[in-house]
Each structure stands twice: as structure tokens, then as C-alpha cells.
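Colleague: Have a look; sequence and predicted model below, questions after that.
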Amino acid sequence: MPAISVRRLEEAGLNAWPALRVALVDGWLLRFADGFTKRANSANPIHGGDDDLPDRVAAVERRYAAAGQRSIFRLSPLAPAGLDGLLDGSGYRRIDETVVETADMAGIAIEADPDFRVLAAAGEWVEPASILQQEPAETRPTLQAMLERMVPSACFGLLLRDGMPAACGLAVVEDGLVGLFEIAVDPARRRGGLGLAMTRSLLAWGRAQGAETAYLQVVAGNAPARALYAGLGFRESHRYWYRARDAA
């Protein structure tokens, strides 16, 4: 499998999880979604050099303050040298280190579960997915609004057991890549292979859409999930993390 560049994976991941509002400031993508998830409410340095970093940080802080949100920075290998240290010295804690992994679709045994269902619209998926993910009901309108802004093709997947949602997941296809997101299993049904079945089902959908490479993002400390993905052939591409100050 040819190596997929960090930039391509980062751009695909940002497209797959859209914000409600964005601003491009001197090569840094600022994303706003009423505070729902750090991915959609953080500054992403994706272009630009390492000059004037204190001024750039101050500009980001002003933008988020004007929106009534705290400043959060998402740092990948695309971030300029020196930014992580500057934020560390300014009181921003490093949190939620995440591993981006990729796999060659040709090397994965893929088959959709017989009880895998693809819902027609984001609005049908949000409620059962939020319940499985144990997200508060008040976040559902924001999540639905975000997903409805997605440009690439998406699969809003549910896995049923006894006619009821037992697992959920989101797959997004763009230019030969399929990204896997929001995979969650009913807490009462964990350790029963549902996470693997959900992952394989989403991959099967992606392959049917012409995807050749799969990618996903998993918290670095989530050993069970990383072991599951390693068994499917996923390998680390790069990592990102957040810098955030404690909420006032």
C-alpha cells in the first residue's frame, strides 16, 4: 500500500467531521460547533510557517473569546515547530493524544454483518447513536447539524441485535479513502464481538464505494480498541493531541 501523506489524512479527517462554522486565519483552520467535541471546536495549524507564533496564538484566542468559547489547539505533525512548547509555557495542558492509523483494504477480511443497517439520513442515526455513545440528549441537534454539512459520502451505520441497536458507527468516503468514526457498542453487550462486526461492516461499505485505504483515529490509551484494529491490519501513521487550558 503506498504511504498516505499526513496532510491528506488530516484533510480527510477534517472533512469527515465538519464544524458548524470555520475561519481560516493565516493558514490555521479555526472550527466552531457550539462546543460539541474538541475536533469541531479547535484551531488546526495546517499551513504556514513558524514565524510570529505568539501573535498567531493571540489571534486564535481572540476569535474563540468572541465566540464565547475557550481556545483549544489541535496539534498534528503539520503544526509549526515551537508551537507545542509555546502553548505548554502558556498554561495549555496536553490532553487526549490520538493515533491515526491506516490499513490497506486489500489485506483485510471484510464482510458486513447480516444485521448491519445503513440509515438513509443523519437525522435517523443521531438518536440511537447518541444513546449508544452515552451523549446527553441536548447535544443531538448540534451533531445532526454537523453531519448534515458533510460534503463526502457517508454511511450512518447501525448493528442490530434482537431488533434493537447494539452498535453504531460512521464511515466517510473521499477520494479512495474510507474513514471510520464514532464506533460505539451498547455497554450491556460489550466483549461480544460487536465492535469488530461493526468495523468490518463499515469497511465493507467503504470497499463497495471504491475505497482502497481505510483510516481511523483512536485514543492512544485505548488498548482494547487498538488491539482490535491491529488485528485487522491497521498501523500507525501519525499522532495528534490537544492543548487546552482548564475551563474557567
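Modeller: Yep, it's here.
Colleague: Could you use CA atoms for every contact and neighbour count after this?
Modeller: OK.
Colleague: List the buried residues of stretch 178-190.
Modeller: Of the residues in stretch 178-190, 178-186 count as buried by neighbour count, 16 or more other Cα atoms under 10 Å.
Colleague: and those residues as CSV, adding distance to Ser201?
Modeller: Below are these laid out as CSV (distance: Cα to Cα, whole Å):
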residue, distance to Ser201
Val178, 12
Gly179, 13
Leu180, 11
Phe181, 13
Glu182, 14
Ile183, 11
Ala184, 13
Val185, 14
Asp186, 17
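Colleague: The helix or strand containing Ala204: what's the following helix or strand?
Modeller: Taking DSSP states H and E as the criterion, Ala204 maps to helix 194-208. Toward the C-terminus, helix 194-208 is succeeded by strand 213-219 as the next helix or strand (DSSP H and E).
Colleague: Relative to the whole chain's centre, how far out is that next one?
Modeller: Here the centre of strand 213-219 is set off from its chain's centre by 8 Å, with Cα atoms, centre = their mean, to the nearest Å.
Colleague: tell me the angle of that strand relative to helix 194-208?
Modeller: For strand 213-219 against helix 194-208, the angle by axes from the mean of the first three to the mean of the last three Cα atoms, to 10 degrees is 150 degrees.
Colleague: so what does strand 213-219 touch, helix or strand wise?
Modeller: strand 93-104, strand 177-185 (3 or more Cα pairs under 8 Å, 6 or more residues apart in numbering; DSSP states H and E).
Colleague: Can you give the contact residues for the last one?
Modeller: Judged by Cα atoms under 8 Å, 6 or more residues apart in numbering, the contacts made with strand 177-185 from elsewhere in the structure are 12-13, 16, 129, 132-133, 166-173, 194-195, 198-199, 202-203, 206, 211-217.
Colleague: repeat that with 6 Å
Modeller: Contacts to strand 177-185, defined as Cα atoms under 6 Å, 6 or more residues apart in numbering, come from residues 133, 166-172, 206, 211, 213-216.
Colleague: The first one now?
Modeller: With Cα under 6 Å, 6+ apart as the test, strand 93-104 has contacts from 1, 213-220, 233-245.
Colleague: Please repeat the previous calculation with a cut-off of 8 Å.
Modeller: 1, 87-88, 212-220, 232-246.
Colleague: Next SSE downstream of it?
Modeller: Where DSSP H and E defines the elements, the next helix or strand beyond strand 93-104 is strand 116-119.
Colleague: quick one, what contacts Cys155?
Modeller: Neighbours of Cys155 in contact, by Cα under 8 Å, 6+ apart: 118-119, 170-172, 202, 205.
Colleague: Comparison target, given below:
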Amino acid sequence: MSLPLQQLEELSLIHWPALNTEYMDGWKLRMSNGYTKRANCISTIQSSSKQLDVNIAACELKYMSIKQPTIFKLTPFSEPQLDETLDKLNYDLIEPSLMLTMSLEQLSKQPPQPALNDSAAIELCIKEHISLKWLEHYCELSGVDRALIPTMIDMIAAMPGKLMLASCSINGEIAALAMAVVDQGYVGIYDVITAEAYRNQGLCSYLLWSLLNECKPYASNSYLAVVAANEPAKRVYAKLGYQEAYTYWYRVKP
């Protein structure tokens, strides 16, 4: 049974935990040493009771004190006046994104076949524990600073439920990665990346199908987020069966 969308948004925050969270008048101020916007933003699912400009100013002071930008995450569940207020305060709107969902019953019985040459030997590996090697490979493919690995480890250690770190190698070379968090009947998919040399060859579809298939004994639904402008990723997810559930975006103080 699928969750109401606001509860799904709340679950996605739990699955991607901040290292430190402070509560202010219904908002959650999430802080994680600057690693990812979603773990370093103000979640505005709950409406505030005070004047918006007062609370916004208090958020700015807090993030200024830790030398991080003030970032608000806006969803359909945020109070309607907040986005307009932030716009008037010259906050930039960045990364309009989509939350996608699917029932794992929709997953095809057969895996997608990557379009690789006959000499390509594919090896799939799924670990159910924190892997330093996986994190190092992710930093290498994504460009994330390796100095953030301790923060990444702490965040993963705080994740509830079952962790699955999937990797796909071609002839011994890491070609694609993805993370799954399985909890409360849902599979949250994070950190999906394919090496540039292996993009547009169906490898990501194969990896995600394999990962989701491994999760089926523990969950019945899945969700993932994608930047709205990322058309190649959206095509991959649509072929697997994901559909748009709602949109969200960030407002960042310049």
C-alpha cells in the first residue's frame, strides 16, 4: 500500500538523514557539513505559526553561523506564501526536481540487456553494509570531494532499515553505482551514477532493475528523485516503470 505523498516526503528525509537537525516553529533545519542540498536545507513540510520573514531571518542567522548557504526545500506541502516570500527576498530558485514512484509489481520479469560489445564482461555486486571502496568509486565518478567520505559514512550509518550498495563493473572497471535504502515497505534509490564512457548503453537500467529485484522480498514500492532537466535519467526511470508523484525545488540565498 502506497503512502500519502506528504508522508512519502517525510520518509525520504528520514532515509537521507541529516547529521544534525534543529527544529524551529514547525520547520526542520538540516545540517550535514554541506554534503548534498537535501541534507543541508530547511524542510518546510510543516507550516510555521510566526511571521515568515521572522523565521526566514532566524534560519539565515543559523546557517551563517556554520558558514553554509541558507537553502529552503519547497514542496507542494510547504505553506503557499513561503515560495512567494523567498522570491521577494531575491532567493534563487534552483534545481526543480521530480519525486518519482513505482510499485515493484510493475518491474519486468526479465532484466534490460545493456548494449555492450561481446567482449564486455559484466559483474554485478550488491553489498549490504557500508563500503569504503564503494564510496571512493562514487566520489571518483561523481566528482564529490573525497574529504566528505567521513560525512557520507556517518549519514549512511544513521539510515534506518536495510542498506544496499550496488555496483556494476565492465571488465573489472567500475561503470555504474546506485544505493538503496529499504524501510517501511519502500525502497528509496539514491546516488545513481554511470561512468561517462558507459552512458546511453542501458547499463543504468540493468543495474537498477537488478537492485530493485533484490529489494522485492522486503518492499512493495519504490521512490527516487531526479532533477527535472535530466532527460536521459528520466527516460531510464520511465522505462523501469517510475511515474511522477510530485515536484519540489530549492530556494537559495544568493
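Modeller: Here it is on my side, so go on. Remember, it's a predicted structure, so these values are computed and weren't measured experimentally.
Colleague: With distance to Leu158 of the first structure added, can I get the helices and strands packed on strand 213-219 of the first structure in TSV?
Modeller: Below are these laid out as TSV (distance: least, Cα to Cα, whole Å):
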stretch	distance to Leu158 of the first structure
strand 93-104	22
strand 177-185	10
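Colleague: re the thing from before, identify the residue range in the second structure corresponding to the helix holding Ala204 of the first structure.
Modeller: Mapping helix 194-208 of the first structure onto the second structure (TM-score structural alignment) gives residues 203-217.
Colleague: What ranges does the stretch 51-200 of the second structure have for its strands?
Modeller: 71-74, 92-103, 122-127, 162-170, 173-183, 186-194 (DSSP state E, counting those that start in this stretch).
Colleague: Most tightly packed of those strands?
Modeller: Of the strands of the stretch 51-200 of the second structure, the one with the most neighbours on average (mean count of other Cα atoms under 10 Å) is strand 71-74, at a mean of 25.
Colleague: and that strand, what other elements does it pack with?
Modeller: strand 42-43, strand 243-252.
Colleague: Turn those strands into CSV, columns for distance to Leu61 of the second structure and mean neighbour count.
Modeller: Formatted as CSV, these follow (distance: least, Cα to Cα, whole Å; neighbours: other Cα atoms under 10 Å):
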stretch, distance to Leu61 of the second structure, mean neighbour count
strand 42-43, 13, 25
strand 243-252, 14, 18
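Colleague: which stretch among those strands comes nearest Pro111 of the second structure?
Modeller: Across these, Pro111 of the second structure has its closest neighbour in strand 243-252 (19.1 Å, Cα to Cα).
Colleague: what's the angle from the closest one to strand 92-103?
Modeller: Going by the same axes, to 10 degrees, strand 243-252 of the second structure makes 160 degrees with strand 92-103.
Colleague: residues in the first structure matched by strand 243-252 of the second structure, start to end?
Modeller: With TM-score structural alignment applied, strand 243-252 of the second structure matches the range 235-244 in the first structure.
Colleague: Report the mean distance between the matching stretch and its aligned residues in the second structure.
Modeller: Overlaying the second structure shows stretch 235-244 of the first structure at a mean distance of 0.5 Å from the equivalent residues (mean Cα distance after the TM-score superposition for the first structure).
Colleague: Can you name the residues in contact with that stretch?
Modeller: Identification of contacts with stretch 235-244 of the first structure by Cα under 8 Å, 6+ apart yields 6, 71-77, 84, 87-88, 92-103.
Colleague: same deal with stretch 42-60 of the first structure?
Modeller: 7, 26-32, 71-76, 78-83, 86.
Colleague: how does it look with 6 Å?
Modeller: Under Cα under 6 Å, 6+ apart, the answer for stretch 42-60 of the first structure is 27-31, 72-74, 78-80.
Colleague: Kindly check the end-to-end length of that stretch for me.
Modeller: 9 Å (Cα to Cα, to the nearest Å).
Colleague: Now that stretch: buried residues?
Modeller: Under the neighbour-count criterion of 16+ other Cα under 10 Å, stretch 42-60 of the first structure has 42-46, 53, 56-57, 60 buried.
Colleague: about what we covered before: which among the contacts of Cys155 of the first structure gets closest to Thr37 of the first structure?
Modeller: Nearest to Thr37 of the first structure among the contacts of Cys155 of the first structure is Leu170, at 15.5 Å by Cα to Cα.
Colleague: Next one: whatever residue of the second structure lines up with the closest one from Ser210 of the second structure, what distance?
Modeller: In the second structure, the residue matched to Leu170 of the first structure (TM-score structural alignment) is Met179. Applying Cα to Cα, the value for Met179 of the second structure to Ser210 of the second structure is 12 Å.
Colleague: and what of Leu52 of the second structure?
Modeller: The gap separating Leu52 of the second structure from Ser210 of the second structure is 45 Å, by Cα to Cα.
Colleague: Please apply the same query to Leu100 of the second structure.
Modeller: Taking Cα to Cα, one finds Leu100 of the second structure at 18 Å from Ser210 of the second structure.
Colleague: again with Pro232 of the second structure
Modeller: 19 Å.
Colleague: between those two, who's got more neighbours?
Modeller: Ser210 (18 against 10; other Cα atoms under 10 Å).
Colleague: Tell me if I'm right that Val22 of the first structure and Arg31 touch.
Modeller: Yes: under the criterion of Cα atoms under 6 Å, Val22 of the first structure makes contact with Arg31 at 4.6 Å.
Colleague: Of these two, give the one with the bigger neighbour count.
Modeller: Neighbours around Val22 of the first structure and Arg31, counted as other Cα under 10 Å, are more numerous at Arg31. The numbers are 24 against 16.
Colleague: I'd assumed Leu24 was in contact with that one.
Modeller: No: counting by Cα under 6 Å, Arg31 of the first structure stays clear of Leu24, with 8.8 Å between them.
Colleague: Nearest residue to the middle of the second structure?
Modeller: Tyr190 (4.4 Å; Cα atoms, centre = their mean).
Colleague: After alignment, which residue of the first structure pairs with that residue?
Modeller: Per TM-score structural alignment, Tyr190 of the second structure is aligned with Phe181.
Colleague: now Cys168 of the second structure
Modeller: Under the alignment (TM-score structural alignment), Cys168 of the second structure pairs with Leu159 in the first structure.
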